[in-house]
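Novice: Provided below are the primary sequence and the corresponding predicted coordinates.
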Amino acid sequence: MKIIIHVGMPKTGSSSIQQTFARLNHPDLKYIDWDASGNHSALFVLLFQDVDKLAEFHSFKARGPEFIRDLPALREEWRERISRELANADNKTVIFSGEAISSPAFENAAQRMHDFFAEFSHDITVIGYSRPPSDFITSAYQQNLKIKKVSSVSRNDKSPQLEAVLEMPRYRARFEKIDRIFGRDAVRLREFSRESLFGSDVVQDFAHEISVAPLAEDQILRTNESLSLEAVALLYLHRKLSGGFVSGFKRAAEANMAFISRLATIGRRKFAFSPQMLAPILEKERDDIAWMEERLGHPFSEAGTAHPDAIGSLDDLTVIALKQYDTVQELLGKQATSGGQATTETLVHALERLRENCYLEVLNSASQRRAKIASRFLIEKGKSTMKATTDRPEPTEAELNIRRKLAHVLWIQENENTLPEDMDARKEMFQSSKVGYLRRARNLVQRLKNHGIELTEQPD
């Protein structure tokens, strides 16, 4: 048995790798079973982190004290389950994937993971991807806005402590311990850039690294979690002035993502920091960047030119957010806040109402599912003859078709100046971002419904 351990780093297409290989029906591969996302980070922490530190992990903490009390028992249960999976894997290649493995906070856990897998096989290979520094800092800031509290993202950027609110790559702290624990010869590190990846695609590159033939396009599940500049600006202002990510209950992470998904329908401009804004910070990281380039065997291929929409300070985000006030009101539909001009106070009030609506939708959906399960149980026990009708109806095929066509229209509208002439290349380009456009189409349809507008498909 061969074991492949994919360690991230964060913001290098890990979700696409995980979702693709978790669902891939390949006779020679075994993807460790965990959850629908295929992301083993939480499983890695559950199995291998110090027991007294389990409650500190963000996704566990967000689920509340009752879940945290169950963690020791869950740890033993899942250790037994994974041990059985490995024992029955025969000669397959087993894949375990989690960005948390390369986190500097989990060195002891990484060592325990190595020792655990070594009980089943000595043929262990680690694969990691390293994102160029400016790209990483920009993407990580966006991610932190999604999941962290206000103090982590809102410090005045005119302070000399701007780097305190920007996450650094910390290449050496991430990967040197992996080299030490597994042996450098067993660790393959790749640059996450189109120029460096096999087929200019991280999923195909990962397949190539584990000796799997190139995947067909319809086998690849791509996720694009990037927000537009406008959506980032709104989220920044909300986190800064409303108190941040509301958590501490079971479905907090899902509710938070519902809010972010709604914001993701706004805007189309690219979020980026200007080179001038990042230059003094990157200078302080020069030694760490040099270490990573030496480990890769070549310099990063990062472009040095500024994106035309790049911001020069975090204050720019407030200005951009205020221009989206009317759009936020449209998202609220009949629940739009009372009139008035766009100020930080009125905009944050509208954003907070939008967040509350999204949270309620998730919590109500969960309650409806529980009610239906309970109703079915009572029916089976002969205590009720009422049919459960609390679930939301699934979209019809006609509705799904409208969403697909609308997604394609949105994609063409935003990419009309860069569309390749070759139709196969154009199709491939659309497929690479299809999931994000489908999500936007779904939310756009819902926004129209809020205003009493129903889309229908005209016959040919």
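Specialist: Sure, I can see it.
Novice: alpha carbons only for contacts and neighbour counts from here, please
Specialist: Noted.
Novice: show me what the longest strand along the chain is packed against.
Specialist: With secondary structure taken from DSSP state E, the chain has its longest strand at strand 124-130. Packing contacts for strand 124-130, counted by 3 or more C-alpha pairs under 8 Å, 6 or more residues apart in numbering; DSSP states H and E, involve strand 2-6, strand 187-191.
Novice: neighbouring contacts of that strand?
Specialist: Contact with strand 124-130 is made by 2-9, 12, 118, 171, 182, 186-192, as judged by C-alpha atoms under 8 Å, 6 or more residues apart in numbering.
Novice: closest to L354 out of the helices and strands packed on strand 124-130?
Specialist: The closest of those to L354 is strand 2-6. By C-alpha to C-alpha, the value is 36.8 Å.
Novice: which other helices and strands contact that closest one?
Specialist: Counting by 3+ C-alpha pairs under 8 Å, 6+ apart, strand 2-6 packs on strand 93-97, strand 124-130.
Novice: name the next helix or strand downstream of the first one, please.
Specialist: Past strand 93-97, heading to the C-terminal end, the next element that is a helix or strand (DSSP states H and E) is helix 107-118.
Novice: report the buried residues of that next one.
Specialist: 107, 109-114, 117 (16 or more other C-alpha atoms under 10 Å).
Novice: between these, which is closest to I68?
Specialist: For those, the nearest to I68 is A109 (18.4 Å; C-alpha to C-alpha).
Novice: and the closest one, what is it in contact with?
Specialist: A109 sits in contact with 44-45, 48-50, 101, where contact means C-alpha under 8 Å, 6+ apart.
Novice: structure two is appended below for comparative analysis:
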Amino acid sequence: MTDTENFRPRDGRTRLVVHFGGHKTGSSAIQETLHAANDPKNGFLLLFAGHPNSSAMMQNAFLRPEKLLSIRASEATRADLPAMRDGARRHLRRIILEGIETCPRGPLILSAESISSFVPEEAEAMVAFFQDLPVDPEFIGYIREPATYLRSSFQEILKLRMPLNPVFDPTGCTVLPLEHHAIVGILDRCVGPDRVQAHVYDRAGFPEGSVVRHFLSALGIDSGALSPLESNEGMSQLGVKLIYTYRRLGACPFANRGPRRLENGFSEDLGRLPDVPFDLHPEVLDQTRAVNREIFDWAGRRLGRPFPEPKAKSGTGIRSEADLLRFSAEDLAKVSAHAAGFGVSAADLSPDPEAVAAVLCRIRQTCQ
């Protein structure tokens, strides 16, 4: 659905556009661009809940208790959840009502890619909440081709210390079906497909290759005066191998814990080490496409166009845990130089992944 003329507010309500993201589809670029130009004079108002990405607020407001507890286990107990939910809903209600006062015709834009993982019960609670306010909600998001989604999500999972993705098990070289498109069907059933814009994420098909410009155009907003802040496209292959090794074998108490900002900064530094861009082996990509054939068929029907075919160089990329834990002399030289920049000795560095993990732990220890 792309015809913005069909997305007119009903019953005099203010237009509310809910951007559900879609994992690894340029959500950060969209959020940062909207935040930098957040003024009704630019044709929209981004609802700001302390951060351009409202994912945490939407999780607190609508996730099922057991799911929310699994995410907030380090900061909350089950007894805390009702207060977290009620507080998040009060906050959301307040910023929506304030947004209506500031920009009564809208569109108000709420961006939270955490919505892309909502199950039906959570999405229904969210929609019911919006329907109790003087807004007319519509939804927009992007769906990535399965193989490139798997490649991107594997990097993100490592960087953010999330449980390793069960749909790609590098120890067993196995790939299971994905469900990253399910939110579209859930929202279709909640509000009707005429209120849900779902697009293929394909930068080659976007204006100037920009998902931000495509997003604004799809909403009928002039993007000419805005400067899109495009996000990066991922980590180097060496960076991914090092982060995996650190998480898998790092024998230090903070290897998978500690302040998130420090872990993220540490991982981002590793991800920028020079090497070819991270990719999965063509055999893994082929397997991903094979087990997700239904999604390819679905895209043609629901998104209005097929997914682009991913490109991979024959014989390159990660296929197994052995690939992730294998380091060449060139790799080790880069790690040694990186360690030296932190004043860390790499005298004991060797191709043994345990030795690599030990050096990485010493580097991490300097990050305060």
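Specialist: Nice, I can see it. In this text, all values refer to a predicted model and were calculated from it rather than measured experimentally.
Novice: now do the helix or strand that the longest strand of the first structure is followed by: everything it contacts.
Specialist: Heading C-terminal from strand 124-130 of the first structure, the first helix or strand you meet, by DSSP H and E, is helix 133-147. With C-alpha under 8 Å, 6+ apart as the test, helix 133-147 of the first structure has contacts from 10-11, 152-153, 165-169, 226-227, 232, 235-236, 239, 245, 256-257, 260, 271-273, 278, 282, 289, 302.
Novice: the second structure: matching residues for helix 133-147 of the first structure?
Specialist: Counting by TM-score structural alignment, helix 133-147 of the first structure pairs with residues 146-160 of the second structure.
Novice: sorry, back to before: so which of the contacts of helix 133-147 of the first structure are in strands?
Specialist: Among the contacts of helix 133-147 of the first structure, no member falls in strands (DSSP E).
Novice: that older thread, would JSON lines of the buried residues of helix 107-118 of the first structure with distance to G128 of the first structure be doable?
Specialist: Formatted as JSON lines, these follow (distance: C-alpha to C-alpha, whole Å):
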{"residue": "E107", "distance to G128 of the first structure": "16"}
{"residue": "A109", "distance to G128 of the first structure": "17"}
{"residue": "A110", "distance to G128 of the first structure": "14"}
{"residue": "Q111", "distance to G128 of the first structure": "16"}
{"residue": "R112", "distance to G128 of the first structure": "19"}
{"residue": "M113", "distance to G128 of the first structure": "16"}
{"residue": "H114", "distance to G128 of the first structure": "15"}
{"residue": "F117", "distance to G128 of the first structure": "18"}
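Novice: tell me the centre residue of the first structure?
Specialist: Residue closest to the mean C-alpha point of the first structure, counted by C-alpha atoms, centre = their mean, is E225 at 5.4 Å.
Novice: any idea what D185 of the first structure aligns with in the second structure?
Specialist: Under TM-score structural alignment, D185 of the first structure pairs with D194 in the second structure.
Novice: ok so, going back, ChimeraX command to pick out the buried ones of the contacts of strand 124-130 of the first structure?
Specialist: Only the buried entries of the contacts of strand 124-130 of the first structure go into this ChimeraX selection, using 16+ other C-alpha under 10 Å:
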select :2,3,4,5,6,7,8,9,12,171,182,187,188,189,190,191,192
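Novice: coming back round to it: tell me which of the helices and strands packed on strand 2-6 of the first structure lies nearest to K372 of the first structure.
Specialist: strand 93-97 (34.4 Å).
Novice: okay, that closest one sits on what stretch of the second structure?
Specialist: Going by TM-score structural alignment: strand 93-97 of the first structure matches residues 107-111.
Novice: distance of D424 of the first structure from D205 of the first structure?
Specialist: As judged by C-alpha to C-alpha, to the nearest Å, D424 of the first structure and D205 of the first structure stand 20 Å apart.
Novice: who has more neighbours, these two?
Specialist: More neighbours surround D205 than the other of D424 of the first structure and D205, with 20 against 10 (other C-alpha atoms under 10 Å).
Novice: so what corresponds to that one in the second structure?
Specialist: Aligned by TM-score structural alignment, D205 of the first structure pairs with H214 of the second structure.
Novice: helix or strand for its match, which one?
Specialist: Using DSSP H and E, H214 of the second structure falls in helix 211-218.
Novice: what's in contact with that helix?
Specialist: Helix 211-218 of the second structure has contacts (C-alpha under 8 Å, 6+ apart) with 2-4, 25-26, 29-30, 33, 201, 203, 206-207, 222-223, 228, 230.
Novice: widest-spaced pair of those?
Specialist: Longest span within those, C-alpha to C-alpha: D3 and E230, 24.9 Å.
Novice: which one's more surrounded, the two?
Specialist: Taking other C-alpha under 10 Å, D3 of the second structure and E230 do not tie; E230 has more neighbours (17 against 11).
Novice: I'd say L81 of the second structure and P65 touch.
Specialist: Yes: the pair L81 of the second structure / P65 is scored as a contact, 6.8 Å apart, by C-alpha atoms under 8 Å.
Novice: next, the contact list for the closest residue to L322 of the first structure other than its chain neighbours, please.
Specialist: Excluding its sequence neighbours, the residue lying closest to L322 of the first structure (C-alpha to C-alpha, 6 or more residues apart in numbering) is A342, at 6.1 Å. Counting by C-alpha under 8 Å, 6+ apart, A342 of the first structure makes contact with 322-323, 325.
Novice: appreciated, that's everything.
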